[in-house]
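Visitor: sequence first, predicted model second:
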Amino acid sequence: MDRNLGTPGLAFMKMHGLGNDFVVIDRRAGGPAVTPALARALGDRHRGVGFDQLAVIDRDADADAALTFFNADGSLSSACGNATRCIARFLMDETGSQALRLRTERGVLIAEDAGGGLTRVNMGVPLLAWDQVPLAQAMDTLHLPIAGDPVATGMGNPHCTFFVEDAEAVDLERLGPEYEHHPLYPQRTNVEFVQVLSRDEIRLRIWERGTGITLASGSCSCAAAVAAARRGLTGRRVTVRVDGGVLEIDWREDGVWMTGPTAHVFDGTLSVAWLETLG
C-alpha cells in the first residue's frame, strides 16, 4: 500500500513498545531517502514529532521487508528490538501472516505472532567476544575493568550492563552519558542498570546510545538478560521489568527471543513547508 498516494508531504506512523516510541516511515512504495538531518529534525519532541528511534521500512528481495534504524541524534542504530516487533505486528496485520523475516544490519530476524496480542522476535545470537561487541581492546567481556564491574554484550549494537542493589536509586542522567562515551567503547554504548529480583525476574533501567533515558528497549532487555544469565544470577528465561512495562526474554540456542506488546498510535503526514525548512 502506498501511504503517500495523493497526499503531499511525507507520511509516517507513530508506534511504541512499552513507551519506547518510534516514528516509522514506510518506503516500500518509494519516497525520499531518510537522512541523518531528517532523523534529527523528526526526533525533536518540540519542533518535530519526537521518538526514541526512527525506523524506515524498505522492500527486500529475500525477506518480507528491510529495516533501517536511526537514533534521535541522527546516528544509525544496527538493532532496535521494540521497533522490530512493532513493525512486524503492522506487517502481519497487513498481510495476515503469522511469521515474517525482516532484514536489519544485525541480519535477517524472525518475528512471530505470540498470541494474545503479543509479538515476539528473535534478536539473534548474542555477541560475547570483545571484538564483536566491539570493545577497544582484548579483555574478558564478563568482567570489564570499569568501576562497578559491568558486563559487555553485543546485540548488533554495544551494551554495558551493571548489576546494582537498587535500580531506582541509580542517577541515570549523570551515569548514562558518562558510560555511553567510555573509551572502552569505540562506537559508544547502551547502558543498563539491573536489579536481580529472583532467578527469573529482573528490574532494568536504561540509557540508550544516541537517545538518552528510555522507558523500554528491546536490545537492552536482551543484553541485560544475557549478562545476568552469564553471571549465573538468573536462568536463561526471565521477565524483564522496565519503566514502561514488562518484556519476556528467552535466550535459546538459536538466539535471544523477546516477547511483548506493541501499539500503533496514529498515522500522520509531515507538511511540505516543514520539510522545506530542512533544506
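Guide: Arrived safely, thanks for sending.

Visitor: contacts and neighbour counts: CA atoms only from here.
Guide: Will do.

Visitor: show the contacting residues for the residue positioned nearest the centre of the chain.
Guide: Taking C-alpha atoms, centre = their mean, the centroid of the chain lies closest to residue 80, which sits 2.5 Å from it. Shown in contact with residue 80 (C-alpha atoms under 8 Å, 6 or more residues apart in numbering): 53, 69, 217, 218, 219.

Visitor: mind checking how far it is from residue 164?
Guide: From residue 80 over to residue 164 the distance is 25 Å, taken as C-alpha to C-alpha, to the nearest Å.

Visitor: which strands and helices sit next to the host helix or strand of residue 57?
Guide: Assessed by DSSP states H and E, residue 57 sits inside strand 53-58. Under the contact definition 3 or more C-alpha pairs under 8 Å, 6 or more residues apart in numbering; DSSP states H and E, strand 53-58 sits against strand 20-26, helix 36-43, strand 65-71.

Visitor: residue 198 is nearest to which of the ones you listed?
Guide: Closest to residue 198 of the helices and strands packed on strand 53-58, according to C-alpha to C-alpha: strand 20-26, at 24.7 Å.

Visitor: so what touches the strand or helix carrying residue 153?
Guide: Per DSSP H and E, residue 153 falls inside strand 151-154. With contact meaning C-alpha under 8 Å, 6+ apart, strand 151-154 is reached by 126-128, 130, 132-134, 141-144, 158-162, 223, 226-227.

Visitor: next up, a second structure to put side by side with the first:
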Amino acid sequence: MASGAPFRFHKMHGLGNDFVVIDARESAVAMDAARARAIADRREGIGCDQLVLIEPSATADAKITFFNADGSLAESCGNASRCIAQLLGGESRVETAGGVIALIAEGEGATVDMGAPRFDWDAIPLAYPVDTAVLPVAWDELEAPIAVNVGNPHAIFFVPDTDAVALDRLGPLIEHDALFPERVNVNVATIESPQRLRLRVWERGAGLTRACGTGACATAVAAIRSGRAHSPVTVALPGGELVIAWAPGGTIRMTGPAAHVFTGEARGL
C-alpha cells in the first residue's frame, strides 16, 4: 500500500523478540498486511519481529492486534503482551484475537495470564481428527509432536539436544504442512530437569526468533501434561528465561522481562 500518515511508535522487546508498538487509542492508524511488512522490514523500515497495534476496546482496557513480520496476523504473542503490560502499567485486561488476557506490570517485567490451553484437534486447528497428545507424524528426526493452542497453534517436539536440530530448515516445512490449515509455530525442547527446559522456536510468519512467549507457554504445558515437568517451569530461550506456571484445568501464567528501547516517529511508511 502507499505510505500512510506519520505515526509515533515504541520500539520494545521481550528477551530479544522485538516489536514496533503503535498506540492508536487516541488517534487511529491505518494498518494492513502490506504496511505491516514495510514497517517490519529491517533494511527499509523500522524493523521488528512483530508489529503491535493498540486500539480502543468496548470490552477491555484496550484491543491489541499482532502482525507478524510477513504481514500475517497472529492471534496472540506472549512477549509482546509483557511489553503492552509495561506500557499500560498496573493491572489491565486486553482484547486479542486469541481472547481476553490479563496483564500485571511488575518492575522491569510483567506477568501475563494467557488463558487456558486448548487440546482438541479442531481447536489447534488440525486438518483432521487425531490425538493431539502424540501426533503420528514426523519430519526427519522430529517426530510425534504434541499440539497445543495457547491463543495460537503450536507443535512441540521433545528432543535430546535442541541445538542440534536444523530448525531453520525443518521449521518452514512443518509450519506450512497441510496438517496445519492455519500454519503452526514449531518448538523444539530439551528437558534439563523437572522444572527447567531449553527451547528454540520457529515462529509462524517470523522465522527463528530469540524468544517466543506463547511457545514457552505451549511447551511448558506440553511438558507438564505429558509428565516430563512440574509447574512452575523455567524455560530457557536463546534470548533469556521465562517462568511458566500451569495446572491442568487452569490458566497459564507467564512471567518475564520487557524492555522499552526508544520512542520515535515514522514518516514515509
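Guide: Received it, and whenever you're ready, just let me know what you need. Since the structure is predicted, the reported quantities are computational estimates derived from the model, not experimental observations.

Visitor: quick one on the thing from earlier: tell me the angle the strand holding residue 57 of structure 1 makes with strand 20-26.
Guide: Following axes from the mean of the first three to the mean of the last three C-alpha atoms, to 10 degrees, one obtains 30 degrees for the angle between strand 53-58 of structure 1 and strand 20-26.

Visitor: strand 53-58 of structure 1 vs structure 2, average offset?
Guide: Superposing on structure 2 places strand 53-58 of structure 1 at an average distance of 0.5 Å from its equivalents, by mean C-alpha distance after the TM-score superposition for structure 1.

Visitor: how about that strand, which residues of structure 2 does it hit?
Guide: The alignment of strand 53-58 of structure 1 onto structure 2 (TM-score structural alignment) spans residues 50-55.

Visitor: tell me which of the contacts of residue 80 of structure 1 you also see in structure 2.
Guide: Retained in structure 2 by both residues aligned by TM-score structural alignment, their matches' C-alpha atoms under 8 Å are the following of the contacts of residue 80 of structure 1: 69, 217, 218, 219.

Visitor: what about the residue opposite residue 142 of structure 1 in structure 2 once aligned, how many neighbours?
Guide: Under the alignment (TM-score structural alignment), residue 142 of structure 1 pairs with residue 133 in structure 2. Look at residue 133 of structure 2: counted by other C-alpha atoms under 10 Å, it has 18 neighbours.

Visitor: then residue 110 of structure 2?
Guide: The number of residues packed near residue 110 of structure 2 is 24, by other C-alpha under 10 Å.

Visitor: contact partners for it?
Guide: Residue 110 of structure 2 neighbours (C-alpha under 8 Å, 6+ apart): 82, 83, 85, 86, 103, 104, 255, 256, 257, 258.

Visitor: go on, residue 112 of structure 2?
Guide: Here residue 112 of structure 2 is in contact with 78, 81, 82, 101, 102, 103, 104, 253, 254, 255 (criterion: C-alpha under 8 Å, 6+ apart).

Visitor: excluding sequence neighbours, find me the nearest residue to the equivalent of residue 73 of structure 2 over in structure 1.
Guide: By TM-score structural alignment, residue 73 of structure 2 lines up with residue 76 in structure 1. In space, residue 76 of structure 1 comes closest to residue 70 once its chain neighbours are excluded; the distance is 4.4 Å by C-alpha to C-alpha, 6 or more residues apart in numbering.

Visitor: now do that neighbour: how many residues are near it, please.
Guide: 28.

Visitor: surely residue 261 of structure 1 is in contact with residue 114?
Guide: No - contact between residue 261 of structure 1 and residue 114 fails when scored by C-alpha atoms under 8 Å: they sit 9.7 Å apart.

Visitor: between those two, who's got more neighbours?
Guide: Ranked by neighbour count (other C-alpha under 10 Å), residue 261 of structure 1 and residue 114 place residue 261 first, with 20 against 15.

Visitor: ok, now which ones touch the more buried one?
Guide: So residue 261 of structure 1 contacts 17, 18, 117, 118, 119 (C-alpha under 8 Å, 6+ apart).

Visitor: try residue 235 of structure 2
Guide: 196, 197, 198, 199, 216, 220, 241, 242, 243, 244.

Visitor: can you give me the end-to-end span of stretch 209-218 of structure 2?
Guide: Start-to-end, stretch 209-218 of structure 2 (C-alpha to C-alpha) is 16 Å.

Visitor: do stretch 90-104 of structure 2 as well
Guide: 6 Å.

Visitor: aligned partner of residue 209 of structure 2 in structure 1?
Guide: So residue 209 of structure 2 corresponds to residue 214, using TM-score structural alignment.

Visitor: so that match sits against residue 204, correct?
Guide: No - Residue 214 of structure 1 sits out of contact with residue 204 when judged by C-alpha under 8 Å, with a separation of 10.8 Å.

Visitor: looking at these two, which has the bigger crowd around it?
Guide: Neighbours per residue (other C-alpha under 10 Å) separate residue 214 of structure 1 from residue 204, with residue 204 holding more: 28 against 19.

Visitor: isn't that one up against residue 238?
Guide: No - when contacts are counted by C-alpha under 8 Å, residue 204 of structure 1 is not listed as touching residue 238 (11.7 Å).

Visitor: what lines up with residue 15 of structure 1 in structure 2?
Guide: Checking TM-score structural alignment: residue 15 of structure 1 goes with residue 12.

Visitor: surely that match meets residue 22?
Guide: No - Residue 12 of structure 2 is beyond contact range of residue 22, at 10.7 Å (criterion: C-alpha under 8 Å).

Visitor: give me the more crowded residue out of the two.
Guide: residue 12 (26 against 20).

Visitor: so who does the more buried one touch?
Guide: By C-alpha under 8 Å, 6+ apart, the contact set of residue 12 of structure 2 is 18, 19, 20, 21, 83, 258, 259, 260, 261, 262.

Visitor: now swap in residue 181 of structure 1 and tell me
Guide: Neighbours of residue 181 of structure 1 in contact, by C-alpha under 8 Å, 6+ apart: 188, 189.

Visitor: what does it align to in structure 2?
Guide: Residue 181 of structure 1 maps onto residue 176 in structure 2, by TM-score structural alignment.

Visitor: show me how far the strand holding residue 153 of structure 1 is from its chain's centre.
Guide: 15 Å (C-alpha atoms, centre = their mean, to the nearest Å).

Visitor: what ranges do the strands span in the stretch 101-250 of structure 1?
Guide: For the stretch 101-250 of structure 1, the strands defined by DSSP state E, counting those that start in this stretch cover 107-115, 118-122, 151-154, 158-163, 190-198, 201-208, 212-214, 237-242, 245-252.
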